[in-house]
Structure formats: C-alpha cells, structure tokens
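# can't give you the sequence, but here's the structure:
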C-alpha cells in the first residue's frame, strides 16, 4: 500500500513533536541564538531565536496536532481537486507559527503574525463560494486591526531602542503600551468586541478548524501576552481591562453555545470560552497556568474537531445537531473521542482539562476579587459543562431526523491513527505537564466548600439540561431570548453588518450628491446639455430663419460701419 506525501509528512511531524516533548525536561535555561544577517558601521540586522520550555512545548504541540491533521486529511479531503494546494497551505501555516513562537524580536515576529493572517484567509476561502468569501473577509479585516495596533507598538519600541518582548520595560511616558498589546492580542484571540470572526471562520474545512481555529492561530494572542508578561504586569489598568473582557467573553460565548445548532460553531464557541479562561489566568498574574491550559486545550479541542468532522462527513455534510443522532452505533471510535474530549473540556477529574482548568478556578479564588468576578467565572464554567453535555446528548442519544440517507461506513484506519496521539494527550498531558514544570507545582489553598462547588458543576449542568429539554418541548424555554443569544448578544450584527452598513450608506450619499449630482451637472451631463442646446439653436437658425439671420447680420454690419465712419 503506497503512502501519500501528506501521510508521510504527518508521521514525520508527529515523531518530531514527541521527540521535542521528550527533551523538554532538559530545557533548564533559556537559550538565545542571535544571528547577524547584515552588519555595517551604522546598521545591524539580526535574527534572534529563543529556545526555552515554553517555546519548545508549544512547538511540540503544534507538530503533534499538524501531523494528526495531515494524516486525517487523506480520508476527509482525499477527493478534493486542490488537495495539494491545501497541504502546502498547512505547511506554510506551520512555518508561520514556528516563526511566531521562536522569535522574540517584535519586528521579526510580525512576519509570523502576518503569515498566520494570510494563511488563515486562504484556508477559510478554500471552498471558493460566497459564504467562504464573506467569512474570509470578516476574518482578515478583523485581524488587520490587531496588525495595525502591533505596528503602533513596534513604533513605541523603536523609540525605546529595542524590540525584545521579554527585555522591554517602557518608560513612564509609554504607560499605555501594555494596553495596546492587550488590544492586539484580543483581536487574534477573538475576544469581545472582536468575537464574531471566529464562528464565521468555520466556513473553512474541518481539518483547518482543528488546526488553525481551535489550537494554534487563536492562541497566538495569548502567547503574545505570555511572552510580554514582564511588561504587562506593570500596568494594573491593562490587567483590569483584560480581566473584564475575558470574563464577558466567557459568559457570552457559553450562553450563545447553548442555543447554537451548528456542530462546528458550537465547538468554535467552546474554543472562544476557553481562550477567555487563558486570558483570565494572565489577568490574575498566572501566565504559566495560562500556558498550561493553552497546551492541554489544544490537544483535546483538536481531537474534538476531528471527531466532529467524522460525524459531519459520514452524515453527508449535515452540521445541524438536531439532524444527527445515534452515532454511537456506527462511529464508535469517533464517539469515544468525542466523549473524552468533551469530558476534558468540562474539567472532569484526572483528564487533561481538569489539571489546568480547575487550577485556574482554584487559584482565582485566592485573588480577593469582587463577588461579581467569581460569579461570572463560575457561571461561564457552568455554561461550558452545559453545552458540552447538550452536544453529547444530541450526538449520542437523539433520534436521527435527517431526511437524506446516512452513509454507514467503517471508520478509516488513517482516521483512527490520527486520533491516537491526540487521544493519549487529552488523557495524560495534564498529569505529565504538572510534573514537568516546577512553576506549575502550585498548592491551591481553598476550602472544601469551594472544591465541592467546582466539582459539582457537571452534575448541575446535567440537571439543567434535563429541565431545559422538557421546557423546550413545551416551547417556553428561551422563546424570547433565542434571537438575542443566536446573534452573539448582537455583537455579530454590530461588527459584521453595522460597520459595513455605515460605509455603504456613506458611499450612497457620495454617489447621489457627487457622482450623480453636481459632478454630473458640471461634467458629462452638463456638457451634453450645453452642446445639445447649441446644436438645436444652430439647427433652427439654419433651417427656419436662415434668410432673416443673414439679412440681420448684413444690417448689423452696415450699421457698425456707418457709425465708425461718421462718428
């Protein structure tokens, strides 16, 4: 049996990822490699590469996920016309991500930052239809806002004399630089008010969603804040803004996922809520814990996307969870992976998500924040368990209401192989990383009451799902607020429709008043009417009054000569 190029490349990526991860314990110190590209008397251009535990572990996670995605693509996208183009885009995306991870110089980092945006746009518009184009434009324009803010930060760094993130401490005159970094990060991580682009980007193929929009691209903003944390922690205002925006996004994404029926958008909204958990951990001065959750989330969320893609692909591309059911009988391996990934997302004990997510909640309880902060955190976590159990009920136990025939086929061996490393990571990665990082050996000094509250969230969510299912049958539950939640608290029309609508109305005013108004009067239409009047006058004078005109002209000439001679 001949292996495809993408399968071989995926195996190489997976082996390299596990190899890098096995060497993480030996990265005891930071290694900074500075290579001079150009050196003269007044100019030096250097390429700096940073190697430490953070960059090595993130790089290993990306290679593991991208290797699994490349192997998975053999089954999911093997019949695509532009399959080779897709593989090249994925490889270019991995290279851009490597540039972002390993280069601490902000100018060189911008190459990877922009490379991620360009590759994301090309992957979102892969299917070449109007829906994909609209989603791609929303994605790229929103990310360009963050690019512009990052250019402003580079200008500030230039005036300070350096571009190294972990060595930069701005002077008093640039106290707003951390705030700019926060604004640049939340555009890439899709926080409020830039949340609309992440669900829209689900128009991309499912392997793209598993690699780009769940585990790597959207975490670039979190990684930027983790790298620049020495500067960020100096600004209490920036940390406060980040805390408020992350909690607001956590509650908003969870509530919207409760009423969403598109399978891929539900998983995207769960990604949005977990990004909020990471940023909240950064805002309470726990950057290592945020990075811990970043790695564990990348593993189980990519597994959840891949298994959801199998459900969609096997059901003739249906994505409505109300039409998908009884998958446990025909897709046992994928449903097992959905179960493990969903329970890890809920924070089920002894899975990867529990070690990082529970740690964030428990450490936040020691911060001494207001009751509203903790209320929003607990409610957002409760929503996570709620929509995860709702998704599982629909995929496992609901009746398949699809009117089209469902394809009953055995799961491909390449799909099962792609599941392997991600499934193992979703189970044991949290336990391994707790022992790997000495900084993560944190003892949460919280009481038994708080631990009981955290552990009982899944049980409470299960009971709420049962009650809401009964209310849904009677048509009384969420009847009034469904449209509000489905529109992402009106952020989707506000950002995706309101801003273009203002531009279109302004363009309409300019068109009516200028292009179809006075510019036409002065320009083509005015000249046309003037020539038309002159032509009609000339025609009448030549056809009807020609003799009178000649006689009048001669009489006038005679009168003029007489006046000149005798006066």
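Right, received. Where do you want to start? Quick caveat: nothing in here was measured; it's all calculated off a predicted structure.
# alpha carbons only for contacts and neighbour counts from here, please
Will do.
# Assign a three-state SS to residue 325, would you?
coil (DSSP: H, G, I helix; E, B strand; the rest coil).
# What's the local residue count around it?
21 (other Cα atoms under 10 Å).
# Then the one 4 residues further on?
Other residues near residue 329 number 11, with proximity taken as other Cα under 10 Å.
# Show residues contacting the helix or strand harbouring it.
For residue 329, the host element (DSSP states H and E) is helix 327-330. Contact with helix 327-330 is made by 311, 335, 395, 396, 408, 409, 410, as judged by Cα atoms under 8 Å, 6 or more residues apart in numbering.
# was I right about the second one contacting residue 307?
This means residue 335. Yes: counting by Cα atoms under 8 Å, residue 335 touches residue 307, with 7.2 Å between them.
# Going by secondary structure, residue 540 is in what exactly?
helix 524-543.
# And the next helix or strand after that helix, what's buried?
As assigned by DSSP H and E, the chain's next helix or strand after helix 524-543 is helix 546-566. By 16 or more other Cα atoms under 10 Å, helix 546-566 has no buried positions at all.
# How about stretch 401-415?
For stretch 401-415, by 16+ other Cα under 10 Å, it's 411, 414, 415.
# can you check stretch 170-177 too?
170, 175, 177.
# how about TSV for those, with secondary structure and distance to residue 11 added?
Putting those into TSV (DSSP: H, G, I helix; E, B strand; the rest coil; distance: Cα to Cα, whole Å) gives the following:
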residue	secondary structure	distance to residue 11
170	coil	44
175	coil	47
177	helix	42
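# Reformat these as a markdown table; add distance to residue 401.
Formatted as a markdown table, the buried residues of stretch 170-177 follow (distance: Cα to Cα, whole Å):
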| residue | distance to residue 401 |
| --- | --- |
| 170 | 60 |
| 175 | 57 |
| 177 | 54 |
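# about what we covered before: among the contacts of helix 327-330, name the ones in helices.
Among those, the ones falling in helices (DSSP state H) are 311, 335, 395, 396.
# List the contacts of stretch 129-148.
Contacts of stretch 129-148 (Cα under 8 Å, 6+ apart): 113-114, 117-118, 120-122, 124-126, 183-188, 194, 197-198, 200-201, 203-204, 496.
# Included below, for side-by-side comparison, is a second structure:
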C-alpha cells in the first residue's frame, strides 16, 4: 500500500504541474485509437487530456493515496484486507477511466465499473444491513446506467459517440434529459436520494473515497462535460432547479434528525452535490467544478476523522453515546472542526470562496425568484445547525459508554494521513481562486445583504447555545417519521421497489423455472442418471442375461432375413 501511496502522490504532483502548462497555454491533448468503422460509425477509444480532466485526476490520485495509507492502519486486523485493497484500486481506476473519456461508450465502462465495484465494497462486511444497502445502491445506479444506454442509442444519429467533437451541434432534448437523469441517479438527487446514506454500510475509507472524489461526483463531472449542450435548453430545466433545491432541504433536515455519525456526513455530501448541480443550471460551470474539487478535500477529511472516532468508541456510530471527545483526542477534534467549518462556508476557509460567491450571484441574478432564495438561505442555516449539533454531541455532552473505558492513541499512520488534508482544507480555496478564477465578476452589494447570511449563522449559533435545544422531542409522530425517513423515500423504495424485485426474483428464480433450469435442474438430472446407473450396477447379472438374449434374437433375426433375401 505504501507503493501505491508514493506512486499516486508522484503522479498527482506531475499531473498538477502539467495542468499549469495546459491551462496557461490554453492547450489540450487528445489520443485516439480507432478500433473499427461500421457504416460510418466510428468505434474507438479516445483519451482527452485537458486541464479539467487532468486536474480532477490529480485530485482523485491525491485523495486516494492518502485514503489508501489510512486504510493500511484502519484495516490492518481485517482478514480480507487484500481483497479490500484490490477493490479500492479498481474503484480508482474506473473513476480515472471515466474522467479521461470524451466518448460515451468508453465512459460507460468507467460508469459501470464504479457501480459494480461500489456494490462489492458496500457489501464488504457481509451482514444483513450491508447486503440490503448494496442492493439499493446497485439498483439505483443501474437506473442511471439504463438512461445512459438509451442516450447512446440516441447519439447514433450523429455518426459517433465522441461528444467532444460536437461543440456547436444542438443535441436532441430527450437525449440531454436522459443524460441529466443519469447524472441525478449517480449524484443521488430526488427521487434517487436513498442510496447515498445507505451506502454508509461500507468501511469508512470507502465512504471517504466515494463521497469525496469518485462515485457521487461522477454525475456532476458528466454534466460539466455536457455543459455546453444542455445550457441552450436551460430555461426548460427550471423544474430540475427546484428538485435540486428540495434535495438540499431534504438532506439538511434529515441530517438534523439523524443520530448516525457517518450518515450525517453523508447527508451533508448530498446537500453539497445539490448545490453543485444548481450552480451548473445557473450557468456557473467553472465555479461548480472548483467547488467539486474543494468539497473533495474537506469531505474526505471529515470521513477520515469519523473513522478514527468510530474506532475510539469501539465501533459505535450513535452520536448520543459519544461525548467529551475534545478532552481525549484534541488533534482529531481540531481536524474535524476545521473540515466542518469549511463545510459550513466559514470566512476564509476553502469552501468560503465558492459558497459565498454563489450566494452573491444568487442575490444579483434577476431570474431567481424569492422562494429559491429563501430555500438557499434555509439550507445554509441548516448546515450550520446540524454541524453544531454534531459538535455538541461529540465534545460537550456527557460520555455515555462504559465508565471503565480508555482511549488508545496508537493510530499514528491514520493521524499522519490527515495532516496535509487539514492544511489544504484551510488554504486550498484561496490558492485555487488565485490560480484559475481570474475572470470572476466583482459584485457590489449593500452591506445588509452581504451580512444577512452571517446574521443568520449568528442566530443559529445563539439557538444552539440554548440549554434544551437538542433535547426537544417532536410531539407529532407522523412529522417525526416523515423527517426521519427522508420524506418517506426510504419506505417507498425499500418496501415497494426493492421488495418487489426480491419477491419476484424469489418466486421466479428460486421457486419457478429458474430453479429447474439452474442448480436444482442440474441436481435432478445427475440424480436420475446416477439412480439408473445404480440400478444397472446392483442387477448386473440379470441385465447381462437380458442383453445376451436380446443380442441372440437379433443375430438370429438378421440371419433369417439374409436367407430370405437370397
């Protein structure tokens, strides 16, 4: 694993230097391998190396290297850790294949690879919860795969699948809608939001990689690649803008009600993904891409911190059982606070340079109505709320596990793998805005408008400091069930869709024709053949005598028939 870490760090640095050259020279490199040509349809493999793909690859390799180093300490006592490392490396390779592919068919290879390997990783612990979560994850991603396959058939009308060559061509609206729906399934937007928190059944290093730079970001990256095509129809996608805003609200409210540490961080990922999709529909392609990169840094750090916390609390993930963590592990608590404040968009941390700018752009745009504006403000406020709730339970509440308990601070490799990510969570937003966002618009606003969001954060902080704020129980049971079940998405998908698949497959495959054509049919065939063979073995004298008599009568018959013919 150290070899993979050193190689990924070396390639990440080389790719970042190469990005500088391509970006400032406004250049790109394309490598094409034509496999065959069939009736003017080109079947080939293309590698696109521009500054967007190389920068994203650099990030993926950088984060995956640190996650792999972290995993060597996190999974050292696991019996199947070699299989885990192989699956993690294949997962990274699938993402890199998706990033460099400007061809829909080769892109589908990386897209399907992400879905299949994520199924194996979510089901890694092989218990009932991980099996159900992996099935929901796999089936939800297969819906997006089917949308992408249909868009491939639509694209046959254009003579090939290399969409990078069709810069000034207006694509079919239905095909673009299918691509957006495929991106929504991968990025877990409503109504496909359920699989994202359920995928937390995977090991924590997998969650860190999935929610920062690989699986969930694939949908946003695909929309960035197709940005020039669907921006023409942006006025017809305003319903999707409302869906993205509702997904932000859903994830924020669900995180406020959640008690599982990893699911709270996963729901914050869902909120940030909705923000990126909303940026794209508003026309801010570069801003969405940089928020994607900055989010990858602090979200991977958040998950790595949560893995250390879960180890320290003997694999408990219920935040009500935790407490007094800042006194026991001050460095991990410091890392968690820095990444969490960056998530909230605290001034001059990494995420501030994109989230605050989006807020200013929303206030200056004329085509955004008041409802969208208020929803955005509410979602930002709820982000602060559930983060401070998490910090309250971790650091300021009473320790609710056994009184005979001690923390073992022997995770030096896990600690070292988080130091550079913590530094980048502090300074990387300013570095990226200085290097790449040189054409940002300067927006002059009134003082009360620019201070409104911080006044809302201050109000939420005051509410947080109230004595019984986190002890309030919802009196209406239906409202509580509605909020805890992600607006009944969980009940709808698990109780209807997944149960429908499992019951029908059980009926047809295990108790119907699938059983007879499959294992049971083969078993019955071998059983009948062995019984016939056994009868012959047990009655061999009798059957040999019968066969001798039959052969004797046959010889006599043939002899008489030959005499008759003569």
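Good, I have the coordinates. Owing to the predicted nature of the structure, the values given are computational and were not obtained by experimental measurement.
# Can you give me the TM-score here?
Both chains were compared after superposition, and using TM-score structural alignment, normalised by the length of the second structure their TM-score is 0.85; 507 aligned residues with a Cα RMSD of 2.4 Å.
# re earlier: which of the contacts of helix 327-330 of the first structure lies at the shortest distance from residue 527 of the first structure?
Closest approach between the contacts of helix 327-330 of the first structure and residue 527 of the first structure, by Cα to Cα: residue 311, at 65.8 Å.
# check which helix or strand covers the most centrally placed residue in the first structure.
Nearest to the geometric centre of the first structure sits residue 198, at 4.2 Å (Cα atoms, centre = their mean). Using DSSP H and E, residue 198 of the first structure falls within helix 197-200.
# Can you show me the helices along the stretch 251-400 of the first structure?
Assigned by DSSP state H, counting those that start in this stretch, the helices in the stretch 251-400 of the first structure fall at 263-283, 287-314, 327-330, 332-346, 352-364, 371-396.
# out of the ones you listed, nearest to residue 82 of the first structure?
helix 287-314 (18.1 Å).
# Identify the residue of the second structure aligned to residue 231 of the first structure.
Aligned by TM-score structural alignment, residue 231 of the first structure pairs with residue 229 of the second structure.
# Pull the number of nearby residues for its match.
Neighbours around residue 229 of the second structure, by other Cα under 10 Å: 21.
# Would you check that it makes contact with residue 170?
Yes: here residue 229 of the second structure reaches residue 170: they are 6.5 Å apart, a contact under Cα under 8 Å.
# Run through the residues that contact the equivalent of residue 340 of the first structure over in the second structure.
The alignment partner of residue 340 of the first structure in the second structure, by TM-score structural alignment, is residue 338. The contact partners of residue 338 of the second structure, taken as Cα under 8 Å, 6+ apart, are 422, 425, 426.
# what do you get for residue 300 of the first structure?
340, 341, 342, 344, 345, 352, 353, 422, 423, 425, 426.
# so the longest helix seen in the first structure corresponds to what in the second structure?
Taking DSSP H as the criterion, the first structure has its longest helix at helix 130-160. Helix 130-160 of the first structure lines up with residues 128-158 of the second structure when matched by TM-score structural alignment.
# Please apply the same query to stretch 74-83 of the first structure.
The aligned range for stretch 74-83 of the first structure is 72-81, by TM-score structural alignment.
# so who does residue 287 of the second structure touch?
Residues in contact with residue 287 of the second structure (Cα under 8 Å, 6+ apart) are 279, 354.
# do residue 166 of the first structure as well
104, 227, 228, 229, 230, 231.
# is it true that the fourth one touches residue 286?
Same thing as residue 229 of the first structure. No: Residue 229 of the first structure lies out of contact with residue 286 (Cα under 8 Å); the separation is 9.6 Å.
# Need the residues that contact stretch 426-437 of the first structure.
Contacts for stretch 426-437 of the first structure (Cα under 8 Å, 6+ apart): 24-25, 292, 296, 299-300, 303, 340-341, 344, 350-356, 440-441.
# try 10 Å this time
24-25, 53-54, 57, 288-289, 292-293, 295-304, 337, 340-341, 343-345, 350-356, 422-423, 425, 440-442 (Cα atoms under 10 Å, 6 or more residues apart in numbering).
# Which among these count as buried?
With neighbours counted by 16+ other Cα under 10 Å, those contain buried members at 24, 53-54, 57, 288-289, 292-293, 295-304, 337, 340-341, 343-345, 351-356, 422-423, 425, 440.
# Show me what residue 101 of the second structure lines up with in the first structure.
Going residue by residue (TM-score structural alignment), residue 101 of the second structure aligns to residue 103.
# Secondary structure class of the nearest residue to that match once chain neighbours are set aside, three-state.
Once flanking residues are discounted, residue 103 of the first structure sits nearest to residue 49: 4.9 Å by Cα to Cα, 6 or more residues apart in numbering. Under three-state DSSP, residue 49 of the first structure falls in the strand class.
# Residue 49 of the first structure and residue 218 of the first structure: what is the separation?
Relative to residue 218 of the first structure, residue 49 of the first structure is positioned 22 Å away (Cα to Cα, to the nearest Å).
# can you pull out the strands in the second structure?
With DSSP state E as the criterion, the second structure has strands at 29-38, 41-49.
# Redo these as TSV? Include distance to residue 382 of the second structure and mean neighbour count.
Putting the strands of the second structure into TSV (distance: least, Cα to Cα, whole Å; neighbours: other Cα atoms under 10 Å) gives the following:
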stretch	distance to residue 382 of the second structure	mean neighbour count
strand 29-38	43	10
strand 41-49	39	18
